[in-house]
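[1] Okay, predicted coordinates and the sequence, questions at the end:
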Amino acid sequence: MARPQPTEGRQMTSLLELRGVTKKFGPNTVLDDVDITVAPNEVVGLIGENGAGKSTLLKILAGVHRPDGGEMMLGGTPVSFSSPADAAGHGIGVVHQEQSLLPNLTVGQNLMLGHEGDCVRAGFLQRRRMRARAKDMLSVVESTVDPRTRTENLSFAQRQMVEVARAVGGPQVEHAPLLILDEPTSVLEPEDVEVLHRRVTALKERGSVIFVSHRLDEVLRFSDRVYVLRDGKVVGERISSAATESELYELMIGKGAAEEIYSSERKRAVTQSDIPVLSVRGVSCAGKATDVSFDIQAGEILSVVGVVDSGREEVARAIFGAIPISSGTVKIDGSTASPGSPADAVRSGVAYVPSDRRVEGMIAGATVAENIAAVHPVKAAGGRVSSRAHLENTARTWIDNLNIRPPDPHADIARLSGGNQQKAVVAKWILGDGLRLLILDHPTRGLDIGAKEDLYALFRDLSDQGVAILVLADTLDEAIGLGHRVLVMRDGEITGVFDSPNGNPPSKLQLLEKMM
């Protein structure tokens, strides 16, 4: 395949240049002859489906992996990194999707960790000097966080800016620094995204940025140019100001974007019953939700939206028994449920897909088959706990049904892309018999367009089979397109409920008015 030609008329001196970079894991070629250029003082977007090769490319730049072929130039000099510390020493800073700060340390200690330098004298840490250096690093990203604050007490957005400060405040190098932002907006609220956009724009004066995201509108807004990866190859390069989301979708997935992933055409009318699958009455919990009441009918998808601290996450977790209910009742199929624990909820036919799949949703180091069998091991093994052959066949069935890649039940789930991990996480919950209520806590956060399509199709199939679904939507588009109704929460209370039928859904403005 011919390499995409550089945008017409573009002349630039490169800060970073990748020439024919290739990476293989066993027989699988993950990166195939990749060419990418980043100019000084430029923001370059990098997009692609889960499994397209983005994570591997970032790990090569960060010194985690070495390429099997090709050349990497940084500041005009050939480089090959032996470790993350080596990459950092060359001026490459990385802010990962999963934050890496230590919560029990202060902001200043996190910023100086491993780079104490002249902050140590005679074996003792000079705290005043450390705080002064930390304050200088934070000022670069216009953060006013006190370096003495324990990191666990910061908001996600504040921690993220500390990560950025650490990444851009590394060793001084001859060339400009390169900052890599991996899914930086995936859990940010709109106001925090605005702050990040201003910070990234300001950082362009000091160096260059590679911006990786599945949110194409933000990629186009943040970036000067965008590279598109598919199946380990660069299949497109576009100037952001001249590109469209539809064009990028088509490049990413190899087909047109006419089939809108949030389309509500598959929504079927929900039959109202005197006995709903889920009935929540007057529920209060965790000091975050007060007197919350709603029903979900069989086959109905109820989307719940709200800003941070709206209480929606706490209500979902309380229904599943993960946190206690201080008052109110929860009924499943008309019977009062007392979910004192998630195990009790599972026995009542309730399943819960958590928002943080890596921490709460999966067993890293275990295989795909072992993860799929984790909640219902006897069912997965065909009624025989020790039947590994049946367990493997069960896993293969779900791997085929959900298009999990690679299609290997023995693969370590931690080596899969985020979208494929999430499919396995969902499979383990819907494997058992008697599923009545499926709670989805940000089920598509950080996933690409293809993975979202696969999961939406699954959720709609379950809805058609009569399963009630409660989804804490990641975006308003998702809430409107997926839900039969949209419930809005603010400050722990329900502020609005909107029907979202085919052809006449609520507008995003209507929802925002009730959220803010």
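    Great, that's in hand.

[2] Every contact and neighbour count from this point should use C-alpha atoms.
    OK.

[3] Apart from its neighbours in sequence, what residue is nearest Ser284?
    Using CA to CA, 6 or more residues apart in numbering and skipping the chain neighbours, the partner closest in space to Ser284 is Thr290 (4.3 Å).

[4] go on, Ser223?
    Closest to Ser223 by CA to CA, 6+ apart is Val43, at 4.8 Å.

[5] List the residues that contact the one you found.
    Val43 sits next to 204, 208-211, 222-225 when contact means CA atoms under 8 Å, 6 or more residues apart in numbering.

[6] Check for me that the residue nearest to Ser284 belongs to a strand.
    Yes - under DSSP: H, G, I helix; E, B strand; the rest coil, Thr290 sits within a strand.

[7] do you know how far it is from Glu237?
    Thr290 sits at a distance of 50 Å from Glu237 (criterion: CA to CA, to the nearest Å).

[8] Spatially central residue (nearest the centroid) of this protein, please.
    Note on the chain: the residue nearest the mean C-alpha position is Gly446, at 2.6 Å, using CA atoms, centre = their mean.

[9] So what's the residue count around the closest residue to it other than its chain neighbours?
    Of all residues not flanking Gly446 in the chain, Ser186 sits nearest, at 5.7 Å (CA to CA, 6+ apart). Using other CA atoms under 10 Å, Ser186 is surrounded by 16 other residues.

[10] So Ser186 sits against Arg445, correct?
    Yes - here Ser186 lies in contact with Arg445, judged by CA atoms under 8 Å, at a distance of 6.4 Å.

[11] The residue nearest to Gly446: which element?
    Counting by DSSP states H and E, no helix or strand carries Ser186.

[12] OK, contacts around it?
    Counting by CA under 8 Å, 6+ apart, Ser186 makes contact with 97, 213, 445-446.

[13] got another, please set it beside the one above:
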Amino acid sequence: MTSVTTNLQDGPAPVNALEVRGLVKHYPGVKALDGVDLVVRQNEVLGLAGENGAGKSTLLKALVGLVRPDAGEIWVRGEKVKLRSVVDAADHGIGMVFQEQSLVPNLTAAENIVLGSEGAGVRRGIYRWDTMRKLAQEQLDKIGSHIDPLARTDSLSFADRQMVEIAKVLRIEERTSNPPVIILDEPTSVLESAEIETLFTQVRRLREFASVVFVSHRLDEVLDVCDRVSVLRGGQSVGEVPTAGAEPADLHRMMIGSTGSDDHYHEGLAEHSDEPARPRLVVKSMSGSTFRDVDLEVRAGEIVGIVGVHGSGREDVCRALFGAEPTLSGEVTLDGEKLDLSGTRGAVASGVGYVPAERKIEGMVGPMSVADNMMLTKQKARCTGPMVVPKKQATLVDQWIERLSIRTPHRGTQIGRLSGGNQQKVVLARWLVAGDIRLLLLDHPTRGLDIGARSEVYRLMRELANSGVATVLLADSLEEAIGMSDRIIVMNDGRATKEVSCPSGGKPTPLDLVKEMV
């Protein structure tokens, strides 16, 4: 397959929906964009691919007015524009569904959907709730969502909030008379299969009257729903390909400059020993508000996946094992000792680590440095007696930056400036710096990561298992759960209903699990 590098030519040509010409953006120690070119044609779905840190997020933020480029031009429907804010971009018909979500949690779904474009929903400064609900319902109906428009946003699941995000950006149809440009940044990262197919149906509908920029690290999704794919690497445009006849390996080759390995789950790294006869984690009849009578065992050096459809209770089980979700009954022991689940402090003190699904909300403090985020839960590791020793902290942090290949200008760089994959590696390192972790709870640890960053996380998980860490995994996909787990627990309607063995060479298929999940 031959890749075609994008060339912007002078002379008469069809007016494109959106053009980026030579965009440049610098941050301290980082050149995020280095002369990026991009063309989005009318009535097409353009995929945007690249590894974490390739410049995708910076480019998208520039297109919706959140980042002002240092050089270069943005053209919308043949007109050169300056996009100084999200409102400015919306006025030009550009809207975006953000990967990390941009909803106001204490407002209703309806308020979020019409925020900034309430129209008839407000009269003399007072909400007309019947009208607000109707306006929001119109958008929710487009994507087949059954969310109550008057439900508070913070009461919704992550997946439901993502559907609200999508409904919100579709309001741009009413805001502009021009064909809109809709940017979808990792819209499927927390959606189930049925919801993904609903979204793809909506994306194909959008193509009839709009242009779409679709970003996903799931390369098979990009090839499924897009007409063309433009690839970034190291802040530069490296080419574009039509999706017809293309394979994920073709895109991966362009993203990293070489062919990716099919063995990205690193099964060969697992070296399980018969020595630990007794399970490390034992859960007996644990019940909570969304799950009941859950039994679970995880041995030292074992990775146990938990799968289930949205609402099965698996996320709450994971949080309960960290003391972040209350339990009503049951007993949990770690290496034969009762585990205190009254709060997260007791779990951490017992050697339990937790990587949450919502990395930027629960897993890190954006304005703080890489070093401070890495040391948040292991303060004693940087102290001698009661005193913090800066040199000791610096040495420890630098060791983990090197070991995990964390791409950061400096340990003092704000973690919020790093790519998603590097942020995730810092969150993982937080539980490893003191070397006393016994149980690691991973809730969608590869969410939003490109194939290269996911592969690095998989390798680290295998290394931790080989060192004796017991791991509970809530995977990003059934394929990931199957590829990484030694055993899989299926949850259905709040109960653990089936245990499936996953030996090397005898793995179940996704269909085998789906039959048990529904």
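    Thanks, I have the structure now. The structure presented is a predicted model; accordingly, all values stated were derived computationally and were not measured.

[14] how about the residue nearest to Ser284 of the first structure, what does it touch?
    Contact partners of Thr290 of the first structure, counting by CA under 8 Å, 6+ apart, are 282-284, 492-493.

[15] Alignment lookup: it to the second structure.
    Using TM-score structural alignment as the criterion, Thr290 of the first structure maps onto Arg292 of the second structure.

[16] go on, Asn420 of the first structure?
    Under the alignment defined by TM-score structural alignment, Asn420 of the first structure is paired with Asn422 of the second structure.

[17] Three-state assignment for the closest residue to its match other than its chain neighbours, please.
    Closest residue in space to Asn422 of the second structure, ignoring its immediate chain neighbours: Ile406 at 5.5 Å, by CA to CA, 6+ apart. Here Ile406 of the second structure is recorded as coil under three-state DSSP.

[18] Ile406 of the second structure contacts Gln424, doesn't it?
    No - in this structure Ile406 of the second structure lies outside contact range of Gln424 using CA under 8 Å: 9.4 Å.

[19] Who has more neighbours out of those two?
    It is Gln424, of Ile406 of the second structure and Gln424, that has more neighbours when counted by other CA under 10 Å, with 28 against 22.

[20] average offset between the helix or strand hosting that one and the first structure?
    Gln424 of the second structure is part of helix 420-430 when elements are defined by DSSP H and E. Following superposition, helix 420-430 of the second structure is found to deviate from the first structure by 0.7 Å on average (mean CA distance after the TM-score superposition for the first structure).

[21] Name the residues that touch that helix?
    If you take CA under 8 Å, 6+ apart as the criterion, helix 420-430 of the second structure is touched by 52-53, 355, 359, 363-364, 370, 373-378, 400-401, 404, 406-408, 415-416, 445, 448-450, 453-454, 457.

[22] Just the buried ones among those residues, please.
    Taking 16 or more other CA atoms under 10 Å as the criterion, what is buried in the contacts of helix 420-430 of the second structure is 52-53, 355, 359, 363-364, 370, 373-375, 377-378, 400-401, 404, 406-408, 415-416, 445, 448-450, 453-454, 457.

[23] mind checking how far the aligned partner of Ala374 of the first structure in the second structure is from Thr471 of the second structure?
    Using TM-score structural alignment, the partner of Ala374 of the first structure in the second structure is Leu376. Leu376 of the second structure sits at a distance of 21 Å from Thr471 of the second structure (criterion: CA to CA).

[24] Can you tell me the SS state at the equivalent of Ser310 of the first structure over in the second structure?
    Counting by TM-score structural alignment, Ser310 of the first structure lines up with Ser312 in the second structure. Three-state call for Ser312 of the second structure (three-state DSSP): coil.

[25] quick one: the strands in the stretch 251-400 of the first structure?
    Using DSSP state E, counting those that start in this stretch, the strands of the stretch 251-400 of the first structure run over 278-285, 289-296, 301-305, 327-332, 335-337, 350-353.

[26] Identify the residue of the second structure aligned to Val467 of the first structure.
    Per TM-score structural alignment, Val467 of the first structure is aligned with Val469.

[27] is it true that its match touches Ile437?
    Yes - the criterion here is CA under 8 Å, and Val469 of the second structure meets it with Ile437 at 6.9 Å.

[28] sorry, back to before: how about the contacts of Ser186 of the first structure in TSV, adding secondary structure and distance to Pro177 of the first structure?
    Converted to TSV, the contacts of Ser186 of the first structure look like this (DSSP: H, G, I helix; E, B strand; the rest coil; distance: CA to CA, whole Å):
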residue	secondary structure	distance to Pro177 of the first structure
Gln97	coil	20
Ser213	coil	20
Arg445	coil	29
Gly446	coil	26
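
[29] Please check those residues and keep the buried ones.
    Listed as buried from the contacts of Ser186 of the first structure are 97, 213, 445-446; burial here means 16+ other CA under 10 Å.

[30] and of these, the nearest to Arg199 of the first structure?
    Ser213 (16.5 Å; CA to CA).
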